[in-house]
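**Student:** return a 3D structure for these sequence lines:
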Amino acid sequence: MKKFLILIREDLAAMNEMTPAQMEADISEYVKWKEGLEKENRHVMSDPLEGSGAMVYKNKVETDGPFIESKEAISGFFVFLAKDIDEAISIAKTCPIFKHEGLVELRPIMDF
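**Tutor:** As a prediction, this is how the structure comes out:
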C-alpha cells in the first residue's frame, strides 16, 4: 500500500457563516469518513487546520497572504493508504467536502 495526501480546499467565508449545528453536522461527517478509513486500515493521520498561518519565503514572511484572502483555502488534510492512484481517487471522491462545493487535492507521498 502507498500513502496519499488529501488537502481539503473549501470556501472559508461560507464555513464561517455556518451555524453551530451545521458545523457540528459537518464535523460529524468527517469523523464518520475517518472512522470508515480506520476500519479499512487505511487511515494514517488527519487534522483540521486553522485559518491563520504564514507564507514563508527566503527573505520575507507574510501573515496575511493569499491563503487568507483567497476565496478558498486549505482547511484540513488526510493521509491514507491505497494500492495505487486509481484507488486513491476512488477514496478521495468519497470525501464529505463534495457536499459543500469544495474540492480536494490528491497527492501521492513519495517513499523516501
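**Student:** going forward, measure contacts between C-alpha atoms and count neighbours the same way
**Tutor:** Will do.
**Student:** residue 83: neighbouring residues, count only.
**Tutor:** A count of nearby residues for residue 83, using other Cα atoms under 10 Å, gives 11.
**Student:** how about it, what does it touch?
**Tutor:** Listed by Cα atoms under 8 Å, 6 or more residues apart in numbering, the contact partners of residue 83 are 1, 2.
**Student:** and it, how far from residue 12?
**Tutor:** As judged by Cα to Cα, to the nearest Å, residue 83 and residue 12 stand 32 Å apart.
**Student:** here is a second sequence; please produce its structure as well for comparison:
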Amino acid sequence: MKKFMLIVREDLEKIGKMTDEERFASSPNMVEWIDGLIESGNYITGTPLLIEGRYVGKDYVQSDGPFIESNEGISGFDLIWAENLEQATAIAQSCPMVMIGMAIREVRPVIDMLT
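**Tutor:** Purely as a prediction, here's the structure:
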C-alpha cells in the first residue's frame, strides 16, 4: 500500500464569509465517508483547515489571505492508504463534497522519507 494525500480545494472567498458553524452545516456529512475509509483500512488521518493563514518566503510574509490570485484554495486534507493512484483517485471521487460539486480533491502520492 502507498500513502496518498487527498487535498481539499474549495472557494475560500465564499467560505471565508461564513462562520465555522455555517461552513460545516452546509457541508455534507463526512463522518460516514471517513468511517467507511477507517473500516476498509484506507484512512490514516485528516482535518479541515481554517481559512486564515500566511504565505512565508525567504524575504516576505504575505498575510492578506491564504490565496494570492485565485479564490480556490486548500481547505483541508486527508491522508489515505491505496494500492495505486487509480484507487486513490476512486476514493477521492467518492468524497461527498466532490459528489455534490462543493469541492475538488487533488490526489498526490506521498514520499515516505523515513523508510
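**Student:** max-length helix in the second structure?
**Tutor:** Using DSSP state H to assign secondary structure, the helix with the most residues in the second structure is helix 30-40.
**Student:** tell me the helices and strands packed up against that helix.
**Tutor:** strand 43-48, helix 96-99 (3 or more Cα pairs under 8 Å, 6 or more residues apart in numbering; DSSP states H and E).
**Student:** check the mean deviation of that helix from the first structure.
**Tutor:** After superposition onto the first structure, the mean distance of helix 30-40 of the second structure to its aligned counterpart is 1.0 Å, using mean Cα distance after the TM-score superposition for the first structure.
**Student:** tell me the buried residues in that helix?
**Tutor:** 34, 37 (16 or more other Cα atoms under 10 Å).
**Student:** thinking again about what came up before, of all the helices and strands packed on helix 30-40 of the second structure, which one is nearest residue 110 of the second structure?
**Tutor:** Closest to residue 110 of the second structure of these, according to Cα to Cα: strand 43-48, at 12.4 Å.
**Student:** before we move on, the earlier item: any chance of the helices and strands packed on helix 30-40 of the second structure in CSV with mean neighbour count and distance to residue 32 of the second structure as columns?
**Tutor:** CSV is the format used below for those (neighbours: other Cα atoms under 10 Å; distance: least, Cα to Cα, whole Å):
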stretch, mean neighbour count, distance to residue 32 of the second structure
strand 43-48, 14, 12
helix 96-99, 16, 9
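**Student:** just put these in CSV and tack on distance to residue 71 of the second structure.
**Tutor:** CSV is the format used below for these (distance: least, Cα to Cα, whole Å):
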stretch, distance to residue 71 of the second structure
strand 43-48, 17
helix 96-99, 17
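**Student:** quick one, which of the ones you listed gets closest to residue 35 of the second structure.
**Tutor:** That would be strand 43-48 among those, by Cα to Cα, at 8.5 Å.
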